[in-house]
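Chemist: Here is the input, now give the coordinates:
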Amino acid sequence: MGGVFQVLALDYLNPFWWVAVAILGFKLCALVDAASRREDAYRAADKKTKQFWLVILGLAFGLDLLFGVNPLYSILTLAGLAASIVYWVDVRPAIRQLTGRGGGGRSNSGPYGPW
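Modeler: Alright, predicted model coming up:
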C-alpha cells in the first residue's frame, strides 16, 4: 500500500504511520509557509527565489503523496524532508526577520503592548 492510501489507512497502532503523517504534515506546513511569503523578501534575504522553493517543496510533498512516505528506505522522502528542514531553519527565519513577522526586536513588549 502506498501513496495517499498509506496515510488514509488510519493505522493508529503503527508508529511508522505516525512518522509518515508527521513528515507529510511538516512538508505541507513548509510549502504553505513558502507560498505565503512575498517574492521580494526572498531576494532581499539573499536566498533562492520563491519559485525555486515552491517547486522544491511542492515536489517533496507531491512525491510523498504519490509514492508514499517511507522514512527508512525512500531517498525521495529523506531528500524532501531535508529540503523542508533547510527551508524551515534557514530561509524562513531570514525572511521573517526582514518582513517584521519574527517576534524579535522589541524586548519591552508585554502581552498587552509596551510596558
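
Chemist: Going by C-alpha atoms from here, please, whenever you check contacts or count neighbours.
Modeler: Fine.

Chemist: Packing partners of the strand or helix carrying Ala82?
Modeler: Secondary structure assignment for Ala82, by DSSP states H and E: helix 75-86. If contacts are counted by 3 or more Cα pairs under 8 Å, 6 or more residues apart in numbering; DSSP states H and E, helix 75-86 sits against helix 15-36, helix 50-67.

Chemist: To compare against the first, here's the next sequence to fold:
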Amino acid sequence: MFGPVNSVLSLVFWLLSIAAFLLSVWALVHAIRIPSRAFQAAGKQTKQLWLIILGFATLFTFAAAVNYLGMGMGLPNIFTIAAVIAAGIYLADVKPAVTEYRGGGNAGPYGPW
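Modeler: All right, here's what the predicted structure looks like:
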C-alpha cells in the first residue's frame, strides 16, 4: 500500500537534495571567484569565513543527496537545513553586495560590452 507513495516521496526528497547541493555549489563557486577585497568593501564577513561556511554547506548537502543512493548520513537533518539557509543567505545578501566590487571585465564608457 505505501510502496508507490514511498517511492514518489523518496524521489521528491532526492530532487530537493540535488537542488540544495547545486545551490551550495553555485554559492561556493561564486565566493571563490570574488576577490577578498570585495567582501571588505561591501562590509560583509571575510572571504575565508564564507568559503568555510559554504564548503561545509556543500559537504552536508552532498551527503544528503547521495543518501538516496544508499551512501549518505540519513534523512536531511539539521545540518542540511542549516547548509541550505547559509547558501541562501550568501546568494540573497552577500552575492549582490560583493558582485558590484568584482574587478576586471570588459567595461567601456557606457558599461560592459
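
Chemist: Superposing both, give me the TM-score.
Modeler: Once superposed, chain against chain, the TM-score is 0.70 (TM-score structural alignment, normalised by the length of structure 2); 92 aligned residues with a Cα RMSD of 2.7 Å.

Chemist: What's Gln40 of structure 2 aligned with over in structure 1?
Modeler: Here Gln40 of structure 2 is matched to Arg43 in structure 1, going by TM-score structural alignment.

Chemist: how many other residues sit next to its match?
Modeler: 13 (other Cα atoms under 10 Å).

Chemist: what residues are up against it?
Modeler: Residues in contact with Arg43 of structure 1 (Cα atoms under 8 Å, 6 or more residues apart in numbering) are Thr49.

Chemist: where does it fall, helix, sheet strand or coil?
Modeler: helix (DSSP: H, G, I helix; E, B strand; the rest coil).

Chemist: Kindly name the residues of structure 2 that line up with the helix holding Ala82 of structure 1.
Modeler: Using TM-score structural alignment, helix 75-86 of structure 1 corresponds to residues 78-89 of structure 2.

Chemist: Would you mind getting the average deviation of the matching stretch from structure 1?
Modeler: With mean Cα distance after the TM-score superposition for structure 1, stretch 78-89 of structure 2 departs from structure 1 by a mean of 0.6 Å once superposed.

Chemist: Would you mind listing the outside residues contacting that stretch?
Modeler: 20, 23-24, 27, 53-54, 56-58, 60-61, 64.

Chemist: Then stretch 43-57 of structure 2?
Modeler: Taking Cα under 8 Å, 6+ apart as the rule, stretch 43-57 of structure 2 contacts 24, 27-28, 31-32, 35-36, 39-40, 80, 82-84, 86-87, 94.
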